[in-house]
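In: I'd like to go over a predicted model; first the sequence, then the structure.
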Amino acid sequence: MTASALTRPGERERLSTKISEIDWRLVTLICVIAGVGIAMLYSIAGGQWRPWALNQLIRFVGLVGVMLCLALVHPRWWFRAAYPAYAVLLVLVLMVEFTPLGHKAGGAENWLNLGVIRIQPAEFVKLGLVLALARWYHTHSAEEARWSWKLLIPAAIVGAPFVLIAKQPDLGSAMIVGLTGAVIMFMAGLSWRIIAAAAIAVMAIVPPFVMFGMHDYQRNRVLTFLNPESDPSGTGYNIIQSKIALGSGGLLGKGYGLGSQSQLEFLPERQTDFIFSTVAEEFGFVGSCFLLACYLGVILISLRIASLAHSHFGRVGAAGMTAFFALFVMINGAMVMGLAPVVGVPMPLLSYGGSSMMTLMIAFGFILSMRVHRYTELPKGQGLF
């Protein structure tokens, strides 16, 4: 399919042509990672489909269909939905904080109870954040993205959900939101003077924030990360057990279904936060490296797709979606190895969970859409709708 054919005004592209333009390498890697996750959920349940593996399988199959459908959506619809989607998702985050629908789980009030289902708006707001920033940068010049008072607008777009989510308190999601916003602003060409000033400000703010701005359990997590052996049966228990699972797997692991830390339930949250430790215990260093290679492949392919997009909206958006996926991988990986505090960030596509998986599959639907419609140009002066 030539560039001219894909960009000719008014031309209706054939569905078969669009499907052939989907990057099936990316789809395959996503399925491999999710398949490993489902297999591990089956293993840690003692060879049972319930309570996790079957739900995750059904959820993933449905969301693959959603992802492929979203891949066929024209970029102009993503563009038009960017600001409204951000606004709606920000309202949902506000509803968690200020309405009776907010539901507390795991020490944080980060769920929205809608009766039939419960969702985590903090997960979905990452999508709205990336779309809103991509649209803003699409309609502004490179000079304004580098150094301008108008940068207060993307800073506010990032800051609003960051503050609300941190107040819930959901430190992990707030960290992903803040870092994703920072990465997008950096990739869009932010001046090094602003980056240096922001880095100095963060270093100055973090110590007093840890001591006076965090809840007691959050502060304990940070301090325990520095010395987990100081409280091995309390706040340091999670990290210590995770390290035991990682180390006991050796080179090739103990074998599928034979991980003592997970099977005997020494490892906490083994179906969510610490599922990567279970992979390392059962499949060892080799299995862990294979899984990390799959993650790296997803990141590199997604970045390649971002670089090929002709519209600035597509480039920034696809790179931003890739950024928060990569941040999930890096933060969870560091967390289970004791290199970062335990902040409740799941390993993407591997950990059990609905809101997180749905967010990621929508993000990949956007990335694939930018691949299918990579030659599409979006006018700079488009209005809100």
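Out: Cool, got the structure. All figures in this text were calculated on a predicted structure; none of them were measured in a lab. Numbering: from 1, shown residues only.

In: switch to C-alpha atoms for all contacts and neighbour counts from now on
Out: Will do.

In: and the longest strand for this protein?
Out: Ranked by residue count under DSSP state E, the longest strand found in the chain is strand 108-113.

In: so who does L129 touch?
Out: By Cα atoms under 8 Å, 6 or more residues apart in numbering, the contact set of L129 is Y86, I157, V158, V177, G181.

In: and if we set it to 10 Å?
Out: L129 makes contact with 82-83, 85-87, 89-90, 154, 157-158, 160-161, 177-178, 180-181, 317, 320-321 under the criterion Cα atoms under 10 Å, 6 or more residues apart in numbering.

In: quick revisit: quick check: what element follows the longest strand of the chain along the chain?
Out: strand 118-119 (DSSP states H and E).

In: Which strands or helices does that next one pack on?
Out: When contacts are defined as 3 or more Cα pairs under 10 Å, 6 or more residues apart in numbering; DSSP states H and E, strand 118-119 packs onto strand 102-105, strand 108-113, helix 354-372.

In: And here is the other one:
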Amino acid sequence: MTRIHERRSLWRRMRPYFMVFDAPLAIIVFLLFATSLVSLYSAGIDFPGRVEGQMRNIIVCFIAMWIAANVPPQTLMRLAVPVYTVGVGLLLAVFMFGIIKKGARRWLHIGIDIQPSEIMKIAMPLMLAWYFQQRAGVVRWSSFLVAAVLLAIPVGLIQLQPDLGTSLLVLAAGMYVIFLAGLSWKAIAGLVVAFFASLPVAWSLMHDYQRERVTTLLDPTADPLGKGFHILQSIIAIGSGGVTGKGWLHGSQAHLEFVPEATTDFVFAVFAEEFGLAGILLLLFLYMLLIGRGLMIAANAANLFSRLLAGAISMIFFTFVFINMGMVSGILPVVGVPLPFLSYGGTALLTLGLCIGILMSISRHRKLVQT
């Protein structure tokens, strides 16, 4: 009887650490992972080990999710400045001592190769959410200017690597926090005008490969067997899926190796060819549920920091989906952004797992505050 009582007491003490998952979020993520494994089995049929590797990545993602879900928002607030500072420091180290791969200086060797820009996808909204929390009720124009500087530093360092895709994601993450903190619509309109006015300058500052991506977007048929080949084949794969798709394992574009990066950035093309418009709508519905649940958590969060952080993370998922599907379908330049929870890759899944875990932590501690 004593041992049974001890086991029950131990379970009571440990139970809060295991009952941290937000049920709706967990179900949505599980369905997306199931879709990922189905798609990767087909897309990676000529790449042995892809499904097994993704399953390992999923386990790591869930561990990261569980750890983040157990970290209270108050602790996240205390970690915001150190994490941001370390992230910027690592970006500076990349700029000075980074490893060059495929013409880009994005990695730092510290026993293993790491990509510090990935840290900023979480560190940036953390930092800005903390900054506006400190100024709750007294936000002025100067506050937004300081926030813009805090955002511009890592975005500029990432763009120097160069890494347009990650810099856009970090920029979007920061801008969502600034917008949710109360930036006026007049200011937003001014930023839009300034953006279009700066395009000629931005074009002159672009690297040659970035300009080629834009010109290829405008007319991929200009070089159909060269720079435009991949995007044309991706568009063909999506269009050939029709309404119901060709069926699982019957996607000719992917299996004949016409679609580039079929298991990573362009997995959506494989999915669309095999499951058609019906599958695309179902996938978009899952992403809408994910984003909607995140925004619901943000709306009911306990304080300004949690609301800004949860709102920004939710919209980051939207940005991932929009940019990936846009580039794969030929309406945006190719910038190397994975499709959340579907694309193969360990680093991206680790980041996404931490983001989901943070949302679960905010949801859980809202309930604790209410009770």
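Out: Great, that's in hand. Note that the structure is a prediction, hence the values are computed from the model and not measured.

In: The residue in structure 2 that R59 of structure 1 lines up against - how many residues pack around it?
Out: Using TM-score structural alignment, the partner of R59 of structure 1 in structure 2 is N57. Per other Cα atoms under 10 Å, the neighbour tally for N57 of structure 2 reads 19.

In: Specify the local secondary structure of N57 of structure 2.
Out: With DSSP: H, G, I helix; E, B strand; the rest coil as the basis, N57 of structure 2 sits in helix.

In: Please enumerate the helices of the stretch 201-350 of structure 1.
Out: Using DSSP state H, counting those that start in this stretch, the helices found in the stretch 201-350 of structure 1 span residues 216-226, 237-248, 260-263, 275-308, 312-336.

In: coming back round to it: derive a PyMOL selection command for the buried subset of the contacts of L129 of structure 1.
Out: Only the buried entries of the contacts of L129 of structure 1 go into this PyMOL selection, using 16 or more other Cα atoms under 10 Å:
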select buried, resi 82+83+85+86+87+89+90+154+157+158+161+177+178+180+181+317+320+321
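
In: Restricted to helices, list the contacts of L129 of structure 1.
Out: The members of these that map onto helices under DSSP state H are 82-83, 85-87, 89-90, 154, 157-158, 160-161, 177-178, 180-181, 317, 320-321.

In: What residues does L72 of structure 1 make contact with?
Out: When contacts are counted by Cα under 10 Å, 6+ apart, L72 of structure 1 touches 15, 18-19, 21-22, 365-366, 368-373.

In: if we go to 8 Å?
Out: Contact analysis of L72 of structure 1 by Cα under 8 Å, 6+ apart lists K18, I19, S369, V372.

In: aligned partner of it in structure 2?
Out: So, by TM-score structural alignment, L72 of structure 1 is matched to N70.

In: Distance check, its match against G98 of structure 2.
Out: Between N70 of structure 2 and G98 of structure 2 the distance, using Cα to Cα, to the nearest Å, works out to 33 Å.

In: so which of the contacts of L72 of structure 1 hold up in structure 2?
Out: Counting by both residues aligned by TM-score structural alignment, their matches' Cα atoms under 8 Å, the contacts of L72 of structure 1 that remain in contact in structure 2 are K18, S369.

In: List of residues touching stretch 320-329 of structure 1?
Out: With contact meaning Cα under 8 Å, 6+ apart, stretch 320-329 of structure 1 is reached by 126-127, 130, 134, 176-177, 179-180, 183-184, 295, 299, 302-303, 345-348, 360, 363-364, 367.

In: how about the nearest residue to the match of R59 of structure 1, chain neighbours excluded?
Out: Residue nearest to N57 of structure 2 in three dimensions, not counting chain neighbours: G346, with 5.2 Å by Cα to Cα, 6 or more residues apart in numbering.

In: Tally up the residues packed near the residue mapped onto the one you found from structure 1, please.
Out: Mapped onto structure 1 by TM-score structural alignment, G346 of structure 2 lines up with G354. As a burial measure, G354 of structure 1 scores 17 neighbours (other Cα under 10 Å).
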